[in-house]
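J.: below are the sequence and a predicted model for it; my questions follow.
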Amino acid sequence: MPRLLEKAADVPPVLTVYLVEDDPLLARHVLDALARADGIHCVGHADRLAQARAELPRCRPQVLLSDLGLPDGDGTELIRELDSSPPSWHPHILVYSVFGDESRVIHAIEAGADGYFLKGCSDPELIHAVQGASHGESPISPAIARYLLKRFASADAGRVLTTQEQAVLKLVAQGYVAEEVAERLGLSPHVVATHVRGIYAKLQTMHRVPVTSLSD
């Protein structure tokens, strides 16, 4: 019996994911990619906000992948509701994005999203984004960084962001990737990722408003 328990303890934990997407072809592609990935299990898929609202409190996934434009509303509404849900459960949230859609991504981050990934990305990129989200990583692009610099400038960034957070944003806005930003600032990539999460959290705090949470 002790040997059986030892083997069970060696089994890596499964990362649970829930998908909100109304495009059947895209949803099928994402579900297939998740099904092929080791250590990931999709616990549900909804093509409407109403369905997601009903199922998420029961499924309680670790990562939520959500489109924003849905037939019965905006995915940002769902994200805002989840952000105010009981502290015992809150998923890491990634939203779909397309080039030139930075404004909607920023609104989703303000509502509580942890990051985004591009529609049409490769399967490895999708899986990397999901796994990264589960570890607390928050992706950021030059376009998003430039948008954030403008947003924080209007809120007196010197009082909101730390000196290093401002430096990270400025370098990302110039096109440097995380490893290059880390090298230029004498930091580790992990610390850079921590700064990005901190920037997103401050953006959310600036724009957080009370909402009715999802039912238990």
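T.: Noted; the coordinates are in hand.
J.: from now on I want contacts and neighbour counts done on CA atoms only, so please keep to that.
T.: Fine.
J.: dump the residue contacts of Y176.
T.: Listed by C-alpha atoms under 8 Å, 6 or more residues apart in numbering, the contact set of Y176 reads P142.
J.: list the helices and strands the helix or strand encompassing V95 packs on?
T.: Counting by DSSP states H and E, the element that carries V95 is strand 92-97. Contacts of strand 92-97 with other secondary structure elements, assessed using 3 or more C-alpha pairs under 8 Å, 6 or more residues apart in numbering; DSSP states H and E, are made with strand 63-66, helix 102-111, strand 115-118, helix 123-134.
J.: OK, contacts around Y96?
T.: Contacts of Y96 were listed using C-alpha under 8 Å, 6+ apart, and they are L65, S66, D67, L68, Y116, F117, L118, K119.
J.: for the protein, just list every one of the helices.
T.: For the chain, the helices defined by DSSP state H cover 2-10, 24-36, 49-59, 75-83, 102-111, 123-134, 142-153, 157-160, 163-173, 178-185, 189-207.
J.: my guess is G115 contacts I106. True?
T.: No: no contact is recorded between G115 and I106 when judged using C-alpha atoms under 8 Å, the distance being 9.2 Å.
J.: neighbour-wise, which of these two wins?
T.: Of the pair G115 and I106, G115 is the one with more neighbours under other C-alpha atoms under 10 Å, namely 25 against 21.
J.: next up, a structure to set beside the first:
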Amino acid sequence: MITVMLVDDQEMLRTGLKVIINAQPDLEVVAEAGEGITAVHLLESTTVDVVLMDLNMPGIDGVETIRRIRAAHGSRSPRILVLTTFDQDDNVLAALRAGAEGFFSKGASPAELADGIRRVASGEHALSPTAIDALVVHVSEDPVSPADPEKEALFAALTPREHEVVELIVAGLDNAEISRRIFISPFTVKTHANRAMMKVGARDRAQLVSLAIQAGVRG
């Protein structure tokens, strides 16, 4: 069973999300919080697999909440999936850089949301089409933003094939799409992605995308 904490200041929305999530045979909401600081405190005594969190909340916002959860729990931190109305590029980037593993808009369907929770819980990244579009827009509209030299050096250590796979991940392609694009198996794509994550110190593919963008990698 994948356990979930809901963090959103709208009680009615939390109620609706709980109904959607608890209707899944493998998902269960076990904790709720109406603001970020409450969520941080609850996680001191409550263990969950995934935190489903809004960004726009009273008190500390979602991005700061993510940072505090990461700081408090480190590698034992629950996975974090952002669910918000605001899916502009700045919000996507801020959430990923703070440590979120996924980003969905509140317009996601129940099936998409349930699948996103499962993917995040399993160690994958989960970005909605609008979130991927936001990242692509950011890259295309800011092509001359300076790369972080430290991040750039990390990605310079990748093999040509690993770098190619990272570029396609940044472009928003999944393993199957990358497999078809460069004529290797999905398993080999995953292997290259995992090696790239290990070399640059990324926890998962969402953080890999964030670090790659900071390094100037373009999809």
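T.: Received it, and whenever you're ready, just let me know what you need. These numbers were taken from a predicted model, which means no experiment stands behind them.
J.: what's the TM-score once they're superposed?
T.: A TM-score of 0.74 describes the superposed chains when it is computed by TM-score structural alignment, normalised by the length of the first structure; 194 aligned residues with a C-alpha RMSD of 3.3 Å.
J.: buried members of the contacts of Y96 of the first structure into ChimeraX, please.
T.: Isolation of the buried members of those (16 or more other C-alpha atoms under 10 Å) is achieved in ChimeraX through the command below:
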select :65,66,67,68,116,117
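J.: out of the contacts of Y96 of the first structure, the closest to S154 of the first structure would be?
T.: Top of the list for closeness to S154 of the first structure, among these and by C-alpha to C-alpha, is Y116 at 23.8 Å.
J.: next up, the contacts around the closest one.
T.: L94, V95, Y96, S97, V105, S138, P139.
J.: quick one: map the fifth one onto the second structure.
T.: In other words, V105 of the first structure. Aligned against the second structure by TM-score structural alignment, V105 of the first structure finds its counterpart in V92.
J.: and the nearest residue to that match once chain neighbours are set aside, which of the three is it?
T.: When the adjacent residues along the chain are set aside, V92 of the second structure lies closest to A131, with 6.4 Å between them (C-alpha to C-alpha, 6 or more residues apart in numbering). Using DSSP: H, G, I helix; E, B strand; the rest coil, the three-state assignment for A131 of the second structure comes out as helix.
J.: the counterpart of L52 of the second structure in the first structure and H207 of the first structure, how far apart?
T.: With TM-score structural alignment as the criterion, L52 of the second structure lines up with L65 in the first structure. If you measure L65 of the first structure against H207 of the first structure using C-alpha to C-alpha, to the nearest Å, the figure is 22 Å.
J.: could you do R80 of the first structure as well?
T.: Distance check for R80 of the first structure against H207 of the first structure: by C-alpha to C-alpha, it reads 11 Å.
J.: any common contacting residues for these two?
T.: Applying C-alpha under 8 Å, 6+ apart, one finds that R80 of the first structure and H207 are jointly contacted by A111.
J.: which one's more surrounded, the two?
T.: When R80 of the first structure is set against H207 and neighbours are counted by other C-alpha under 10 Å, the residue ahead is R80, at 23 against 12.
J.: burial check on the nearest residue to that one once chain neighbours are set aside, number of neighbours?
T.: With C-alpha to C-alpha, 6+ apart as the criterion, R80 of the first structure has its nearest non-adjacent residue at 4.8 Å, and that residue is A111. Using other C-alpha under 10 Å, A111 of the first structure has 25 neighbouring residues.
J.: hmm, A111 of the first structure is touching T76, no?
T.: Yes: checked against C-alpha under 8 Å, the pair A111 of the first structure and T76 is within contact range at 6.4 Å.
J.: how close does the residue lying closest to V196 of the first structure once chain neighbours are set aside sit to T205 of the first structure?
T.: The shortest distance from V196 of the first structure to any non-neighbouring residue, by C-alpha to C-alpha, 6+ apart, is to S138 (6.5 Å). Here the distance between S138 of the first structure and T205 of the first structure works out to 16 Å (C-alpha to C-alpha).
J.: now the counterpart of Q131 of the first structure in the second structure: how far from T84 of the second structure?
T.: Following TM-score structural alignment, the counterpart assigned to Q131 of the first structure within the second structure is R118. From R118 of the second structure across to T84 of the second structure, the span is 18 Å (C-alpha to C-alpha).
J.: go on, I213 of the second structure?
T.: For I213 of the second structure, the distance to T84 of the second structure (C-alpha to C-alpha) stands at 22 Å.
J.: just S75 of the second structure next, same as before
T.: 25 Å.
J.: list the buried residues of stretch 69-79 of the first structure.
T.: Taking 16+ other C-alpha under 10 Å as the basis for neighbour counts, the residues of stretch 69-79 of the first structure that come out buried are G69, L70, G75, T76, L78, I79.
J.: quick one: map the last one onto the second structure.
T.: Matched across to the second structure, I79 of the first structure falls on I66, judged by TM-score structural alignment.
J.: does its match touch R97 like I think?
T.: No: contact status for I66 of the second structure versus R97: not in contact, 9.6 Å apart, counting by C-alpha under 8 Å.
J.: from L118 of the first structure, how far out is V177 of the first structure?
T.: 16 Å.
J.: more crowded one of S138 and T205 of the first structure?
T.: Between S138 of the first structure and T205, counted using other C-alpha under 10 Å, S138 has the larger neighbour count: 24 against 13.
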